[in-house]
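**Student:** sequence unknown, structure follows:
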C-alpha cells in the first residue's frame, strides 16, 4: 500500500526470513523520501536486504541500479538508503517495481559468522552456564560478550567443540513456534519479545531467538576461530571469526609466521622461544650500551674545566636516557644552565637543559632557572618546549652556531 509518510507505511515483508540464499528479488516502492545529496530513502513492500539489527551490520547490494548504503528497521518497517545519479533517483516513486540484488559474498560471510557465534554461545551456555550479553558483527570485527571467565585451556576446548559441530554438518533451521509451544521450549534470548519469536536451532548445540539469516548446515561455516579474549565489564569479550574471513586471516598469519621463521632461522613451532631469546639479548645489549654511554659521558665531563659556567654541548645522536644523564652530570659539576642538544643543523635539535637546584651538597652555590634558557631560545629562534626550573626540554629548528650565540646571552 503506497503512502506519503514513513510512519504510516505497512510492515515490510522479510523475504530473508525464508529465502536467505536468494540473490535477487522484485518489490514495489511504497514510500520514497526526498533526495538528499545523491541519496534517497525507500520503503518497499518486501525485501531481501537484512537491516542493521541484532548486532549485525546491514546487507549490501544494488536496488534499482543504485548502491544500497544503509538498511534500517523500525517498528517492522525497513528503510533502504540508496545512492545514485540524479536521473536514477528522481524516477524512484511509489508504485514503481524495482529489482534488488544482494552482495552475496558479504551476506554469506555474515551468515557464516553469525551461525558461528551461535555455536560458541550455545556451548558456553550449555557447558558453563554463561549467558551471551553482547554481540557485534561488523564488516571489520566480530565480538561476543559473555558473563563469565575462561582460561586459555577452556577457550581452546570451546573452540575445538565448536569446530566439531561444524564437522558434524548439522542442520540449522529457523522457525516461528506457536505461543504455547514457545512457552515450553528452552532457548536463549537477551530480551523479552512480545511479538512472534523466530528461533534459530542447531540440534544438540543451541536454540536462540534471532532475526538474522543463517547457513543451512553447520558444515558451510568451514572453521570457527577464537582470536582474542579480554576482561570486559565484569565478564569476557571474545573476538572471533568464522568461514571465509577466518580462512583469509589464517592465510595472512601463515605468511607472517613464515617470514618471521625465515628472519629468525627458527621453526614455526619454536618462534615463541626464539623471540623470547632475542628480547633477552636485546635487553642485555641495551644495558651494555647504557653502561658504555655513562662511561663516555664521564670522560667527556672530566674534560670540561670545572669553573666553566653555562655549558652547552651538541651531539649528532644520543638516546634520550643518555642525554638526560649527560645533563644531570653537567649540572652536578657546573653552575648556571647546562644542556645537551641532539640533532643537526638541517633537521634541528632536541634539547634538554638543566639547572642546579638547592640541596645539601650545593647549598652555598648560585642557582639558576632552566626556563630562562628555554625562553631565550623561544624568543630568538622560535623553539618549542617547557618544563620546570630544574629541567626543560624541547626542540629548535636552527644551526648550532645560532643556538650557541643565543645562549651566550645567559648571565
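**Tutor:** Structure received. Owing to the predicted nature of the structure, the values given are computational and were not obtained by experimental measurement.
**Student:** going forward, measure contacts between C-alpha atoms and count neighbours the same way
**Tutor:** Will do.
**Student:** in a helix, that's where residue 402 is, yeah?
**Tutor:** Yes: assessed with DSSP: H, G, I helix; E, B strand; the rest coil, residue 402 lies in a helix.
**Student:** Below is structure B, check it against A:
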C-alpha cells in the first residue's frame, strides 16, 4: 500500500514535460455512445485525436533529454552508467527528484519506473526492458512525429481499405478483423524479429487449415535447425519427421556435417505441440508469410512481441477461425469435430478475405488515450510529415522491406 501511495503521489507532481505529455495523451477524449460506430469513423476519430495530441507536443521547447540507450534489461539491483541515465530521465519526467543522482537501481528508482509505466498504460513490473526503455527515450517531438505519421496513414487506409479486411498493425503487434465495416475481433499478435521482419503486405486469406503440419522454412532450417542436427543429432522439434533426399530418416544416426540444407526437410505433425498451433491462415505472397496460432501462449504476455521468423501468430487463432469459417457454414460444434481428427483439413474460403499490414506507431486505445509503440523495424527515421488536411489524397503505400527470410 505504501508503494501504491508513493506512486500516486509521484503522479500528482508532474514536471512541465510530463504535464504536456499527459495533456496530449488525453486531449479530445471522446464520449462513449450506444450507437454503433463504423471502423472508418473510428479511424477518423483516431487520426483527429492523434493530430490534436501532436499539436500540443509541438508547442514544447526542443531540448536535449537523457537517453538510456539500448542494452540489457535493467531492474532493481542493477547498476552502472545506463542506470544513472535512467535516473536522470525519470527526474526530467517528474518521477524522481531532480537532486537525485546515482547509478544504483534501488527501491526509489523501482517505484519511479512503475509510476512511469502506469502513466503510459504499460505493464507495471518495474523492469526496464525494450518497451519501457523506448518509451523513456522518446522526446515530445519524436512522439509528435509518430502521431502525425500514423494519423496520415490511418486516413489513407480508411479511404482505400475494403469493408471486410484483416488489419495487422506491426508496431502495436495486434490483429483486427473488420467485417462489413464493423470491428469484429481484435487480439494481440506476435510478429517478426528485426532480423526477420514481417513484410508490409497487401494480401488475402484463401484457406483455413485446421490441425496444420509445420514444415520448417528454408531460413529457419539453414540458420537454426541444421546446426542443431549437426551438433546434437536432433532438430529440437517435438513430434517431427526429418527427411533426407525425400526419405524419412532417424536423425540421430545421420552425419549431417556434409549435408546441404536443400537436401533436408523437417515436418512437425499436427497437435497442441505444433509450432503453428491448431490453425493456419494461408496467404498468397511469395515470402511464405501467413497467419497462425502457436504452442507458446505465454509469449503474448510480453510488451514487445517481435520474436517470430516473419509470420504472424494470433493470440486467439480459434476465434479468428470461427469468424472466417462461419461464412462457410462451419459451426463451432463441427469445428470441434474437425479438431478431434488430429489430421490436416483444408477449408477453401468461397470469398478470400483481404489482409493489410500497416505500420502505425501511434494508436488510440479503448480508454480514448493515445498509445505510442516502438518503431520495431526503424521505418520512421525520416522527417515527420506535416499535418494532413482531411481532404488530402491518400499517401503512397509504405515500401516493402527486403525479401522476407521466412
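**Tutor:** Arrived safely. Since this is a predicted model, take the numbers as computed values, not measurements.
**Student:** Can you give me the TM-score here?
**Tutor:** Counting by TM-score structural alignment, normalised by the length of structure 2, the TM-score of this superposition works out to 0.22. Behind it: 145 aligned residues with a C-alpha RMSD of 6.9 Å.
**Student:** now the helices: where do they sit in structure 1?
**Tutor:** 15-18, 86-90, 104-128, 152-167, 179-182, 243-264, 271-302, 320-333, 370-381, 400-407 (DSSP state H).
**Student:** now, of these, which is deepest in the fold?
**Tutor:** helix 104-128 (a mean of 22; mean count of other C-alpha atoms under 10 Å).
**Student:** Report all helices and strands that that one contacts.
**Tutor:** Packing partners of helix 104-128 of structure 1 (3 or more C-alpha pairs under 8 Å, 6 or more residues apart in numbering; DSSP states H and E): strand 132-137, strand 142-146, helix 152-167, strand 206-209, strand 235-242, helix 243-264.
**Student:** a markdown table for these, including distance to residue 324 of structure 1?
**Tutor:** Shown next, in a markdown table, are these (distance: least, C-alpha to C-alpha, whole Å):
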| stretch | distance to residue 324 of structure 1 |
| --- | --- |
| strand 132-137 | 47 |
| strand 142-146 | 45 |
| helix 152-167 | 43 |
| strand 206-209 | 61 |
| strand 235-242 | 42 |
| helix 243-264 | 34 |
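**Student:** picking up where we left off before, indicate which one of the helices of structure 1 is closest to residue 70 of structure 1.
**Tutor:** helix 104-128 (13.8 Å; C-alpha to C-alpha).
**Student:** Okay, angle between the closest one and strand 235-242 too, please.
**Tutor:** Angle of helix 104-128 of structure 1 versus strand 235-242, following axes from the mean of the first three to the mean of the last three C-alpha atoms, to 10 degrees, is 140 degrees.
**Student:** Okay, angle between helix 104-128 of structure 1 and helix 152-167 too, please.
**Tutor:** 120 degrees.
**Student:** Dump the helices of structure 1 to TSV, plus distance to residue 231 of structure 1.
**Tutor:** Listed next are these as TSV, based on distance: least, C-alpha to C-alpha, whole Å:
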stretch	distance to residue 231 of structure 1
helix 15-18	35
helix 86-90	47
helix 104-128	16
helix 152-167	13
helix 179-182	34
helix 243-264	23
helix 271-302	24
helix 320-333	35
helix 370-381	45
helix 400-407	52
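**Student:** list the buried ones in stretch 112-122 of structure 2?
**Tutor:** 112, 113, 114, 115, 116, 117, 118, 119, 120, 122 (16 or more other C-alpha atoms under 10 Å).
**Student:** pretty sure the first one contacts residue 7?
**Tutor:** Right, the one you point to is residue 112 of structure 2. Yes: with contact defined as C-alpha atoms under 8 Å, residue 112 of structure 2 and residue 7 form a contacting pair (7.1 Å).
**Student:** Adding secondary structure as columns, could you present the buried residues of stretch 112-122 of structure 2 in CSV?
**Tutor:** Output for the buried residues of stretch 112-122 of structure 2, formatted as CSV (three-state DSSP):
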residue, secondary structure
112, helix
113, helix
114, helix
115, helix
116, helix
117, helix
118, helix
119, helix
120, coil
122, coil
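**Student:** got those as TSV, with distance to residue 16 of structure 2 columns?
**Tutor:** Compiled in TSV, these are given as follows (distance: C-alpha to C-alpha, whole Å):
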residue	distance to residue 16 of structure 2
112	17
113	18
114	20
115	16
116	15
117	18
118	18
119	15
120	16
122	21
